[in-house]
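Visitor: Here is a sequence together with a model predicted from it:
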Amino acid sequence: MRTAEVKRRFLAHFEKNGHTVVPSAPLPAIEDPNLLFINAGMVQFVPYFLGQSTPPWKRATSVQKCIRTPDIDEVGKTSRHGTFFQMNGNFSFGDYFKEEAIRLAWELATGKVEDGGFGLDGDRIWATVYHDDDEAQDIWHRVIGMPVERIVRRGNADNFWSMGIPGPAGPCSELYYDRGPSYGPSGGPEVDEDRYLEFWNNVFMQYELSAFRTKDDFDISGELPAKNIDTGMGLERMASILQNVDNLYEIDEVKPILDKAVELTGVRYGVSTSQVASESHPNDVRLRVIADHVRTGLMLIGDGVTPSNEGRGYVLRRILRRAVRSIRLLGFEEPAFPHLFPIARDCMSPSYPELEADFERISQYAYGEEEAFLSTIKTGTSILDLAVKETKDEGGSVLPGKRAFELHDTYGFPIDLTLEMAAEQGLAVDEPGFRALMAEQRARAKADAAARKTAHADLTVYRTLLDGNGPTDWVAYETLDAEATVIGILSGGARVTSAAEGEIVELFLDRTPFYAESGGQHADAGTITGPNAAIEVIDVQRPVKKLIAHKVRVTSGEIAVGQKVHAAVDPEWRVGARQAHSGTHVLHAALREVLGPSALQSGSFNRPGYLRLDFSWRKGLTGQTRADVEQAANTAIRRDFPVAVRYMPLAEAREFGALALFGETYDETVRVVEIGGEWSRELCGGTHVAHAAQIGSLAVTAESSVGSGQRRIEAVTGIEAFQYLARERDLVTRLSEELGAPRGELADRVGALVRRLKDAERVNAQLSEKLMGAEAAELVASAADLAGVGYVSLLDPEQDPRKLAISIRDRFGARPGVVAVAATKGGKASLVVAVNDAARAKGVTAKDLVKFAFGGRGGGGDDVAQGGGVPAAEAKNLLGAVGEETGRVATGG
């Protein structure tokens, strides 16, 4: 049974039993600050479990895309660890509880295939229950008929579920399938969890945690408002059972990727004779890592994540690079993603057809990241070669752990490659030292994450306001001012009845014309006027759906709950905001017109007169391309394209060709904004002009990189665009007058000046070299003699200290010579020492002289070395120390 069919049967079973099918949320956990990615099927339902929001249904079912990375190093080693997985879930919000949840799971798992079930043998299924949950055990035995000997009681670590942070939790009952004696010993899941594979978890969500320390150590603050059901059936695990394969890497959605990696590398899969993944050959593990990580990368990019050096983007980058590293360790050194990602697309598109439509964008990011990493490997190889040479020059046979860590942390060079390439050159690597530094880094990261991790945001006070007063009558699209009543005031998160002059509070009205920040558009500015108060609006947000919160400063008087007020948006602000937001859509369409459909927006921000737009593109735009994009945008403005707004179901909007911002969540009914019909058609909740000409004009001001395969373009609109162009005109006028050149000849005249300046700089450099040479000859002639070694010392020269030291040293010829140059800058002293061959033959080395001067610190080679970081007042002492040590070594002391 194919994985897509397992998914279909699961949803059909629960829909038949009164559950509403809810689409998967995008992988980025945008609405939960504690999570980078959705890591469980119930995450999007947390507000319903906590009673912070009223669920629109009593029963729901979903197949949620999930990512878990804490066990990333275990991927491929066991059959239980995968980075990307799909969690089939059924949920009850205060409706049914234990007995029906268990019955529904059992009916689907053991139901006949021809009747829509999975057809599992009930005699091979084991159940676990929480250690004191007599009720669950009784249901399994009395209602389902499972023998008591196949019902196992387990403790907190196994059978009490939470999100790992304060929030909803509860005991659970898990289902395990006995795969047979070839997978391990008998005795149930407590004996062996490879033979007995967990495939379903019924969580009886009834408690709220106030503190979470470990899986065995947490505090329960009390009961949830209602008893709920949260179940999870691992789609990949069920597929592996039904397809009779050893592990999740061999199901139909993963194995073809693995097979392609086998074809590319020529490495045989299934080297181990054991059916237990944890005992597999290293090559098998690497092949599984490739298959898992390529599929994960496909799904993450598909949901709008792009490679970067922080947050979600860093996780994606690490996953993609682990795949590249793994296939390289199997001997394939060419770009592999163009071979592997199309296979992953074909595997996953039966369940997620949008991957097929969006593959050009997805592949662009993936292939670009692989190319960048292969370049990193080249750079890292050069640095590693230098580190190996230095280690050998010093007589060492072990590359220091610090150097291996630097390669990994600074250059992204994997430790596996360091070990492999160091061994090829006859060196071992200080792995314990490397692991210790990695552990320190992880500890710091873990402490930082723990410091940021808090309970699920408490929105109770907002929910109370919403439930007590109903949704805010939001009229931002229709008007710029409205009469309203104050329905609530929050100060420091607590409800108050009034606010006086000087206070900054959150103000809630029954009706508002203010636009709340969303979709990249900045919130409106304006005023609220009461009977005895003047109020400035600082910010506008939606803390929960359908409730508008105004962050305000009371500039005079006092405002109180129940008072009538007049809310007025600054009209000039709104005009500028409309121009900028419509300008964003026009610029996006212009980019796609000039660059092609793969230049898709990945993020944006706009405020009155200014906009920035991030888009997928792998190289910087030329000056001509920027001009073409700007021309296309202003042509649309000049043609005065009409701007139209339509409301339609989300599925219909996608068929209509409306573009959506990746990673955003949308309601079932969406707002589509068109500019020029199909020329620009996007899902958007922002404010817009009525006709394109009202944008005024658009001027591109900057274009830059914001990450691998991602560019950012910035522009100004309306009066700000006019002012920007006026400043540019004034600058051109001033340059034209200053150079005495017509505007049309200005570029050539400036180019000629730049060339002349570079020529002059080159001549000056040559003269400086000659002067330095003459000065060096004089200094060598007057050098101090230290037991047959000439010594020159200089303090704070005008020339570059290193370059000067080498130039003087080379003037000594066959005569032994040492040069020390000290410089002071920013309150610190630095030192460069250069030693020629003749002096080194007498035992004098630059690195030893520097280490002597700095008390053991400093670095470099025998010929040139340097150090620094001491107070500037020590500069003369450094020069004296070098001279003293030179004399001592030269005399054999």
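Guide: In hand now; what should we look at?
Visitor: contacts, neighbours, all on C-alpha from now
Guide: Fine.
Visitor: Give the full set of residues in contact with Thr454.
Guide: Listed by C-alpha atoms under 8 Å, 6 or more residues apart in numbering, the contact set of Thr454 reads Asn34, Ile165, Pro166.
Visitor: neighbour-wise, which of the residues you listed leads?
Guide: Each of those was scored for neighbours by other C-alpha atoms under 10 Å, and Pro166 scores highest at 22 neighbours.
Visitor: Looks like that residue contacts Lys453 (just checking).
Guide: No. Using C-alpha atoms under 8 Å, Pro166 makes no contact with Lys453, being 9.3 Å away.
Visitor: Please produce JSON lines containing the contacts of Thr454, extended by distance to Lys825 and secondary structure.
Guide: Below are those laid out as JSON lines (distance: C-alpha to C-alpha, whole Å; DSSP: H, G, I helix; E, B strand; the rest coil):
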{"residue": "Asn34", "distance to Lys825": "45", "secondary structure": "coil"}
{"residue": "Ile165", "distance to Lys825": "50", "secondary structure": "coil"}
{"residue": "Pro166", "distance to Lys825": "52", "secondary structure": "coil"}
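Visitor: this is the other structure I want to compare:
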Amino acid sequence: MKSHDIADRWITFFAGKGHTPVPSASLISSDPSLLFTVAGMVPFIPYLTAREVPPYKRATSVQKCIRTGDIDEVGKTVRHGTFFQMCGNFSFGDYFKETAIPYAWELLTSPLDQGGFGLPPERLWVTVYNEDDEALEIWRDKVGVPVERIQRIGKEDNYWSTGQPGPAGPCSEIFYDRGPEYGVEGGPVADETRYIEIWNLVFMQYQIDNVTSKTDFDVVGELPNKNIDTGLGLERLAMILQGVENMYETDQIRPVLDKAAELAAKTYTSTEDPADPHHTDDVRLRVVADHIRSSLMLISDGVTPSNEGRGYVLRRLIRRAVRAMRLLGVETAVLPELLPVSRDAMKGAYPVVETDFARIARIAYAEERSFLRTIASGTTRLEEAVKESKAANTSLSAAEAFALHDTYGFPIDLTLEMAGEAGLAVDEAGFRALMLEQRQRAQKDAKTKKSGHADLTVFHELLAKGETVFTGYTELEGQGRVRSILSSGAAVSHASTGEEVQIVLDATPFYAEAGGQAADTGLITGDGFIVEVLDVQKPIKGLSVHKAIVREGELPADALVRAAVDRERRHAAEQAHTGTHIVHAALHQILGPEALQRGSYNKAGYLRFDFAWGEGLSAATRSEIEEVANIAIRNNFRVDTKVMDLDAAKALGAMALFGENYGSEVRVVEIDGAWSRELCGGTHVDSTSRIGSLTLLGEQSVGSGNRRVEAFVGMDAFRHLAAERALVSSLSDMLKVPSNLLPERVAATLAKLKTAEKELERLRKEQLGAAAATLVGTAVDASGVRVIAHDAGEVSGADDLRGLALDLRNRLGTAPSVVAIAGASNGRPIIFIAANDAARSQAVSAGALVKLASGILGGGGGGKPDMAQGGGTDVTAIPAALVSVTDAIKNR
């Protein structure tokens, strides 16, 4: 049975049980605490945690997922992969254990011709939470599983929670017995290689608090609505139904593995035994197959390679795949051979990978080319490091290996391989320790940023009484009533002059920040009070919360108020937001449809727009984009908004932002019909001429494969151009030329300055050369080593000191000699020390001396035994640092 047939059969079965089929959400999670959709239940978290009211009681899905926490284990076991598909069925307060458990058994064991998966019942084992007698009884009495094939498991494996206070509950897992050739008897508790988990049923029934770990928490009560959240691993079931050894050999992954083996002239043997001589190659082939598929799916969902966040994960996947192929002996580009194979394997389930393949391939192939260049530059640096390490008779240091990895993107496997070929060991343990430190720092940073499940209880309570009605599409001023005043997260009865509070109204014209548009500001007034609105946010869907400060009087809860938006600021924000859509359309017109939106921000008079593009824009291209935008403004195109269902909007061709979650009903903003058509909940001008004008400020990179343009609109655009005109006029007066001749005059002036700088540099070098002849006579004897320790005063940089020190070392001849030259550049001390061969033979090291001197200067430094450089922060310590060098040589 093909993988997409398994998915279809899953959906058909649960749709027949009254579940609403829900399409897979994007791999880009809408949950701010998650980079990716890591489980099938993630899109349903708002419903499972009661943050939002679900639009259906029962749902089923086959969800795309990405997990990279165990990326180093990929290929080594059947249990680890990065991209996977989770089949799920969900109940939001409708049915519970007594229904979910029989559903699972029925689907797994029913014959193929009756819509099931036809698994032999005698090969299925079940685990339940060790205190969940109810689940055990259902499995035993209602389903008929023999009690000897039901095992009790503790909290570590069979209890679900978010890891924070909130909903939780026991789990029940279903395992498939692969047979005695895969391990020992005794069920899942004995061997999870033989007994492989295929389905996990979560019974979300309790409220927990005082959570200190996965297993340490307090159950404080039952949930008012008990939910079901289950997940079956599609790849694991496919492995069983297709009769293959592991998930890498299923129909959606194996074709890439076979193509990789063909390119590498290797034979794949399916071994999982580390002692098998084929194991290393097999693991690498499995890594390639897994990572190529994951990269294909991530790019199809809008992720592009970068050095942070999701983009970094994608970059790592691509580079690990390329690296694995290199270790298999293929050093040329491989993605043009492998990615189309993955496309063909996945298009049956996800047609977008075929229809969007041109864009996907362009991004992936560019990243591989970049990495191959990285390998080339890293190889040069590695060869230098190997040469230095061999000369010093040491292994390649952990710091050097880490720098190769962190700075050059050079994989440790390649470092180990190439250093080994040169007969040099690598401090791999030290490298792993440095990697662990970096990972721990990253985890700590991520933890501090995690806020997706903050305590929103007070807002949920308010939402339960009704949503905030937004009237701002049609009016900028209107009446409302204060539903709540919050101070420090708690409801209060009133707010007095000077107090900063959060206010929830029953209806508001104030736009809450969303979709890249900044929030409105303005006033809330009433009988005896004036309140200034500073910001508006939506902590949960359906509720607008006004951050405000009471300027006059006292605001009581339940007061009748008049809410008035700052009209000028709103209009300027609408100009910017419509301008953002115009820039997007202009980019598509000039660059093509591949210039997809990656994010935007607009506020009064200003916009920025991020888009997918692999190279900088020329000045001519920027001018062309600006011209297209201003022609659209001049043509006074109508700006229309329509509300329709999501499918109709997509059929109409409305563009959506990758990673955004849209409801079943959406708002479409059109500029001159199809010229620009996007899903958008923001506010806009009603015709483009009301924008006035648009001026691009510049364009820059915001990560690999992503660019950003910024612009002013309306009066801000006029003021910017007026300021530039005044600047040009001032320069014309200063240089006494008409404005059209300014470029030539500035170029000529710069050429003169460059010539003068070269002359100054020549004179400075001549002075240093002349000083060198004099300085040779200042050398002193320090226990048999001639030492020159000189303060050169103000210098242009370290190169001045280096040149003088090496010149002096040469002038001192072959007798043991050391030269220490210090100086100040930009208010900071620098020191350079050079030692000749004879001095080094007497245990004098320039590197050690620089470390000593730099410590006195309040900094650090280092280098090789023959030459080294350092610096610090205390210029006044230069004399003491130079004295320390001479003393150290004397007392060696």
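Guide: Cool, the structure landed. The structure presented is a predicted model; accordingly, all values stated were derived computationally and were not measured.
Visitor: which part of the first structure lines up with stretch 485-494 of the second structure?
Guide: Aligning stretch 485-494 of the second structure against the first structure (TM-score structural alignment) gives residues 489-498.
Visitor: meant to ask about stretch 733-740 of the second structure
Guide: The aligned range for stretch 733-740 of the second structure is 737-744, by TM-score structural alignment.
Visitor: just stretch 679-698 of the second structure next, same as before
Guide: Taking TM-score structural alignment, stretch 679-698 of the second structure hits residues 683-702 over in the first structure.
Visitor: Any idea how far apart the tips of that stretch sit?
Guide: Using C-alpha to C-alpha, to the nearest Å, the end-to-end distance of stretch 683-702 of the first structure comes to 26 Å.
Visitor: OK, contacts around Ala433 of the second structure?
Guide: By C-alpha under 8 Å, 6+ apart, no residues touch Ala433 of the second structure.
Visitor: Doesn't it lie inside a helix?
Guide: Yes. Looking at Ala433 of the second structure with DSSP: H, G, I helix; E, B strand; the rest coil, it is inside a helix.
Visitor: separation between it and Ala399 of the second structure?
Guide: For Ala433 of the second structure, the distance to Ala399 of the second structure (C-alpha to C-alpha) stands at 10 Å.
Visitor: Could you list the buried residues of the match of stretch 679-698 of the second structure?
Guide: Buried residues in stretch 683-702 of the first structure, defined by neighbour count with 16 or more other C-alpha atoms under 10 Å: 683-701.
Visitor: Just the ones in helices from the residues you listed, please.
Guide: Judged by DSSP state H, the subset of those located in helices is empty.
Visitor: Restricted to strands, list these.
Guide: Leu683, Leu698, Ala699, Val700, Thr701 (DSSP state E).
Visitor: Quick check: closest non-adjacent residue to the corresponding residue of the first structure for Phe718 of the second structure.
Guide: Structural correspondence for Phe718 of the second structure with respect to the first structure (TM-score structural alignment): Phe722. Setting aside the residues directly before and after it, Phe722 of the first structure is nearest to Ser697 in space (C-alpha to C-alpha, 6 or more residues apart in numbering), at 7.4 Å.
Visitor: Now do the contacts for the one you found.
Guide: Applying C-alpha under 8 Å, 6+ apart, we find Ser697 of the first structure in contact with Asn634, Ile637, Thr717, Gly718, Ala721, Phe722.
Visitor: If you drop the residues flanking it in sequence, what lies closest to Phe13 of the second structure?
Guide: Closest residue to Phe13 of the second structure apart from its sequence neighbours, by C-alpha to C-alpha, 6+ apart: Gly115 at 6.9 Å.
Visitor: what's the spacing between stretch 622-630 of the second structure and its chain's center?
Guide: How far stretch 622-630 of the second structure lies from its chain's middle: 31 Å, per C-alpha atoms, centre = their mean, to the nearest Å.
Visitor: An error on my part: the question was meant for stretch 630-642 of the second structure.
Guide: Distance, centroid of stretch 630-642 of the second structure to centroid of chain: 35 Å (C-alpha atoms, centre = their mean).
Visitor: what range in the first structure does that stretch sit on?
Guide: Here stretch 630-642 of the second structure aligns to the first structure at residues 634-646, judged by TM-score structural alignment.
Visitor: got a list of what the counterpart of Leu462 of the second structure in the first structure touches?
Guide: Using TM-score structural alignment, the partner of Leu462 of the second structure in the first structure is Leu465. Residues counted as contacts of Leu465 of the first structure (C-alpha under 8 Å, 6+ apart) are Ile487, Gly488.
Visitor: SS state for Leu465 of the first structure?
Guide: Put simply, Leu465 of the first structure is helix when judged by three-state DSSP.
Visitor: Same question for Asp219 of the first structure.
Guide: Secondary structure state of Asp219 of the first structure, per three-state DSSP, is strand.
Visitor: So Gly530 of the first structure versus Lys546 of the first structure, what's the distance?
Guide: 24 Å.
Visitor: And whichever helix or strand Phe722 of the first structure is part of, what's buried?
Guide: Assigning secondary structure by DSSP states H and E places Phe722 of the first structure in helix 718-739. Residues of helix 718-739 of the first structure classed as buried by neighbour count (16+ other C-alpha under 10 Å): Gly718, Ile719, Glu720, Ala721, Phe722, Tyr724, Leu725, Leu735, Ser736.
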